[in-house]
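Trainee: Mind looking at a prediction? Sequence and model below.
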Amino acid sequence: MSETSAPTAKPDPRLTAAIVASALFMQNLDSAAVTTALPSMAADMGVEPARLGAAITSYLVALTVFIPVSGWVADRFGAKRVFMVAIAVFTLASVLCGRATGVPEMIGARIIQGIGGAMMVPVARLLLLRQVRKEEMLSAMTWLTMPAMIGPISGPPLGGFLTDAFGWQSVFLINVPIGVLGLALVAWKIPDVPPGDPGPPDVVGLMLIGLALALFMFGLETVGRQVVPDGLPEAGLVLGLMFGWAAIRHCRQAARPALDLSLLQIRTFNQGTLAGSLFRIGAGATPFLVPMLLQVGFGKTASAAGLVSFATALGALAMKPLTRPILRRFGFRTVLIGTSVLAAAGVAVCALFTPSWPLSVIFLLLALGGLFRSLQFTALNTLSFADIPTTRLSAATSFSGTVQQLAPALGVVLATTSLEASKALGGHHLATVPDFAVAFVVAALVVLASCPFFLRLSPDAGEEVSGHHLVAGRRRAPAE
């Protein structure tokens, strides 16, 4: 009797999506607010704002290094239990960030925060994907990302207001009530997921991947900046590449690898994950550059910069209800190609901003760019899992999460490196408006570079998820 009643007791995926999105909300709120508070943090700590980009990249690198093990941990100890512990770690690390008095302390606290985020976000997606059918996936992803978009929307203005009114420390402490609420909702409404037996973890693979990512990102973050002894950045880059090569070889041969490279044989996962990384890297540079430009280049307050910067996320939220009908009408291939071009144009136009531009015009252009980026992100996230078998969801979420978190870290490195290079060529020590223009152009070119890869997609890619085949079939029917 209990077996026949089980399906009716299955929780609504939309409710699950809305609740687990509290984790994405907290993470995105944190990331958006911290970027706005960066100049104030740098002033208190006596460093250049661009140098404090390490506080962002250290967090993102920690995310990337620990995400590969998230799928195994969720299977071994139960996804709900791991999710709740991750929220607690992230929240407690936020308190440590708010108490930091120097750059080393901040980086250490951000690394702990990143470990919590590494378990939190992929496991949240895994909790949802295990409950939905393919035809429900696009709707569930939209429900998952819509609440999470409130974080980027509220992050910049909230971060600016908190920084001006209470100091940058309050930007981190705001995570405490959000984390407590998220824990309560998960404990109350999310069903338990029993632990499984995923077998032993791929310790060698995890160590190789972690070393490769950490060393490579250390090299990128420090090269040419005279913040560590000469030769260390270059050594980090070389060792990172060597460990990366060893990690790839190991994962190809291991029975249960830390990263299942065979997933790349699934075309939709390959394009959505790897080709989409170029888009994510270029787009990931703009949340760092825009508030920095407005404060360092234009002399605006943190509050004013936050109010303008949140336009991108506002445009992204406005696009969410339109995502499903657009993908249904045009299909993944057309949408991905078109939005990569339009989003690149949206990033490139930022290079034209000067202090004489009205803030209202800048706000409008950023909101338009947010529309296209939002559509692209949802399409990429959904396409990546369109053809993944249920038995491989844990491996796929770990793989996809690793790549997705590495991309924003590389985006920040791309932004800071472009600024430093432009400053060096210009012969000045402080970033000027032309330096930001160079960085925006570089980011736009990286976004545009994703377009040729999407051209390789089949016109019917992911159509079972998007429903595009139904629309195309109706258009062909009269002719037939």
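Mentor: That came through, no problem.
Trainee: C-alpha from now on. contacts and neighbour counts both.
Mentor: Will do.
Trainee: Can you name the helix or strand that the nearest residue in space to Phe218 that is not next to it in sequence falls in?
Mentor: Excluding the flanking residues, the one nearest Phe218 by Cα to Cα, 6 or more residues apart in numbering is Gly236, at 6.3 Å. Assigned by DSSP states H and E, Gly236 belongs to helix 232-253.
Trainee: for Phe372, same thing?
Mentor: Using DSSP H and E, Phe372 maps to helix 359-384.
Trainee: How far does the longest helix belonging to the chain sit from its chain's centre?
Mentor: As assigned by DSSP state H, the longest helix anywhere in the chain is helix 311-348. Offset of helix 311-348 from its chain centre (Cα atoms, centre = their mean, to the nearest Å): 17 Å.
Trainee: Check stretch 138-151 too.
Mentor: Put simply, stretch 138-151 sits 13 Å off its chain's centre (Cα atoms, centre = their mean).
Trainee: again with stretch 208-224
Mentor: On Cα atoms, centre = their mean, the centre of stretch 208-224 falls 19 Å from that of its chain.
Trainee: Not counting it itself, show me its contacts.
Mentor: 54, 57, 61-62, 64-66, 228, 232-244, 246-247, 410, 413, 417 (Cα atoms under 8 Å, 6 or more residues apart in numbering).
Trainee: what do you get for stretch 166-186?
Mentor: Residues contacting stretch 166-186 (Cα under 8 Å, 6+ apart): 19-20, 22-23, 26, 30, 33-34, 37, 40-41, 80, 84, 87-88, 90-92, 94-95, 97-99, 158-159, 162-163.
Trainee: What residues does Ala93 make contact with?
Mentor: 109-110, 112-113.
Trainee: put this beside the first:
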Amino acid sequence: MTSPLYRQPLLWLVALGFFMQTLDATILNTALPSIAASLGESPLRMESVVIAYLLTVALLMPASGWLADRFGTRRVYLAAILLFALGSLACAESRTLWQLVLARVLQGIGGAFLMPVGRLAVLRSFPGPQLLGAMSFVVMPGLIGPMLGPVLGGWLVEYASWHWIFLLNLPIGLLGAWAVRRYMPDFREPGQPGFDWVGFLLLGGGMVMLSLGLQGFGELGMGGAAAGLLMLGGLAGMVSYWLHAARTPHPLFALSLFQTQSFAVGLLGNLFARLGSGAMPFLLPLMLQLALGYSPLAAGLAMMPVALAAMASKTIVEQLLNRFGYQRLLTVNTVLVGLMIASFALLGQSTPTWWLAIQLALFGAVNSIQFTAMNTLTLKDLEGRGASGGNGLLSMTMQLSISLGVASAAAMLSAFQQHFGAGQTLAVFRATFVCVGLLGALAALIFAQLDEATRPPEKAAP
């Protein structure tokens, strides 16, 4: 247990790491058109910059706990902050798209360990009665980052340059590195079972091939056969992991987790529901700038109602669950999220700003309710080691789903651009929003399989 003298600085340290991660996840989207112009690329083919980071985080996140137990929380967290800062510097110095993609991979290696290892240090530092307050403090930057990121990204692009989006992480990273050496406890857990490297390679390889296959239909310019083979290879890798985990004493993620109905439905629902909503931070700033003529700063400011409504709606999730239960709430709300996504196809040059703000706020509210209810459903019936493994698998699935959602949306943009032809940017985005909304709404079929009597939790998860 950590000395009480160091507990509060530890919370600030972990919150700082989480802030870096969540800010970076949203600050980039507003700047994509400007980065594309600087690198001589099409703004509609910049999804690899987003996907490279998300996929790297999803791939490496399962190894975070094992590495922390093996090498200590202090070393791993220090390495994570330094790699994130180094990756940020490499991003700012990139001169081509592929240099930027590789730099984002480096940044993602650090980002994959920031929150899991920080959460682990907090978990082992605070006694049970104090843990809820500690975790609430740590996750608060996760609500502030998405609100500040688009505005700050737009402001930096408009009044400085896109390079400062990444350079901003350097002083934060140096401050964090100093604080890690001073305040981060060095927890280790010797005697843990060996890491499931075979399972890690099978599952990770499957994820990468599936994502690259989807990208191949869009930005990467692959033929249909090559992209299809990659997607089939990805599915084969995931099926192989399933068979491997069934006969391995200590798999990366135990298949017994899926014997719990709430976990199985919640995880699969998360995977498919986020295919739609996960693409929105990528699509919306692009549409506002490329199709509706917004400046980067105006596009960033336009995204604020999403974050504000998301924060406000979290206060009513528990009451909604108590009144309607998981099955009804998630089935109906998933359809509402899909309809709200599709409704952005109605935007045009004459759409009033106040109407756009209402539309964005409504989307932010139903989307936040969706995330909170899905996450709570997935984890609420897990205990002991199952809770740790289930939380890790949920975190990985969330990142993977957002990555696949962005890849799917980009593939649709590419397909509709070829269908409608040059000069039809608004029509391209409208068709894409309708398809993305339908894709997300289909997850309602998964949540409909829940037992109607599934009890609500005592406290909804953040």
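Mentor: Arrived safely. What you are looking at is a predicted structure, and each value in this text was computed from that prediction instead of being measured.
Trainee: Superposed, what's their TM-score?
Mentor: TM-score for the superposed chains, counting by TM-score structural alignment, normalised by the length of the second structure: 0.89, backed by 461 aligned residues with a Cα RMSD of 3.1 Å.
Trainee: now the helix holding Gly236 of the first structure: how far from the chain's centre is it?
Mentor: 23 Å.
Trainee: which bit of the second structure covers it?
Mentor: The aligned range for helix 232-253 of the first structure in the second structure is 226-247, by TM-score structural alignment.
Trainee: ok, back up a step: any residues touching the helix holding Gly236 of the first structure, and which ones?
Mentor: 205, 208-209, 211-220, 222-224, 257-262.
Trainee: switch the cut-off to 6 Å
Mentor: 205, 208-209, 212, 215-216, 219, 222-223, 257 (Cα atoms under 6 Å, 6 or more residues apart in numbering).
Trainee: Next, format these as TSV and append secondary structure.
Mentor: Converted to TSV, the contacts of helix 232-253 of the first structure look like this (DSSP: H, G, I helix; E, B strand; the rest coil):
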residue	secondary structure
Gly205	helix
Leu208	helix
Ile209	helix
Ala212	helix
Leu215	helix
Phe216	helix
Gly219	helix
Thr222	helix
Val223	coil
Pro257	coil
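Trainee: Mind giving me the PyMOL command for buried ones among these?
Mentor: Here is the PyMOL command that selects only those of these that count as buried (16 or more other Cα atoms under 10 Å):
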select buried, resi 205+208+209+212+215+216+219+222+223+257
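Trainee: Mind picking the two most distant members of the contacts of helix 232-253 of the first structure?
Mentor: Greatest spatial distance in these: Val223 and Pro257, 31.5 Å, computed using Cα to Cα.
Trainee: on that earlier part again, so which of the contacts of Ala93 of the first structure is the most crowded?
Mentor: Greatest neighbour count in those, by other Cα atoms under 10 Å, goes to Gln113: 29 neighbours.
Trainee: helix or strand for that residue, which one?
Mentor: Gln113 of the first structure belongs to helix 103-129 when assigned by DSSP H and E.
Trainee: so what does that helix touch, helix or strand wise?
Mentor: For helix 103-129 of the first structure, the elements it packs on are helix 54-66, helix 79-98, judged by 3 or more Cα pairs under 6 Å, 6 or more residues apart in numbering; DSSP states H and E.
Trainee: Next, the angle from it to helix 79-98.
Mentor: In this structure, helix 103-129 of the first structure runs at an angle of 160 degrees to helix 79-98, with axes from the mean of the first three to the mean of the last three Cα atoms, to 10 degrees as the basis.
Trainee: Tell me roughly how far helix 103-129 of the first structure lies from the second structure on average.
Mentor: Aligned to the second structure and superposed, helix 103-129 of the first structure gives a mean residue distance of 2.0 Å (mean Cα distance after the TM-score superposition for the first structure).
Trainee: what about that helix, distance to the chain center?
Mentor: Put simply, helix 103-129 of the first structure sits 12 Å off its chain's centre (Cα atoms, centre = their mean).
Trainee: Quick check: what element follows it along the chain?
Mentor: Taking DSSP H and E, what comes next after helix 103-129 of the first structure is helix 134-166.
Trainee: Check the mean deviation of the helix or strand following that next one from the second structure.
Mentor: Where DSSP H and E defines the elements, the next helix or strand beyond helix 134-166 of the first structure is helix 169-173. By mean Cα distance after the TM-score superposition for the first structure, the fitted helix 169-173 of the first structure averages 1.0 Å away from its aligned residues in the second structure.
Trainee: which part of the second structure lines up with helix 169-173 of the first structure?
Mentor: Using TM-score structural alignment, helix 169-173 of the first structure lines up with residues 163-167 of the second structure.
Trainee: From the contacts of stretch 208-224 of the first structure, list just the buried residues.
Mentor: Buried members of the contacts of stretch 208-224 of the first structure, counted by 16+ other Cα under 10 Å: 54, 57, 61-62, 64-66, 233-244, 247, 410, 413, 417.
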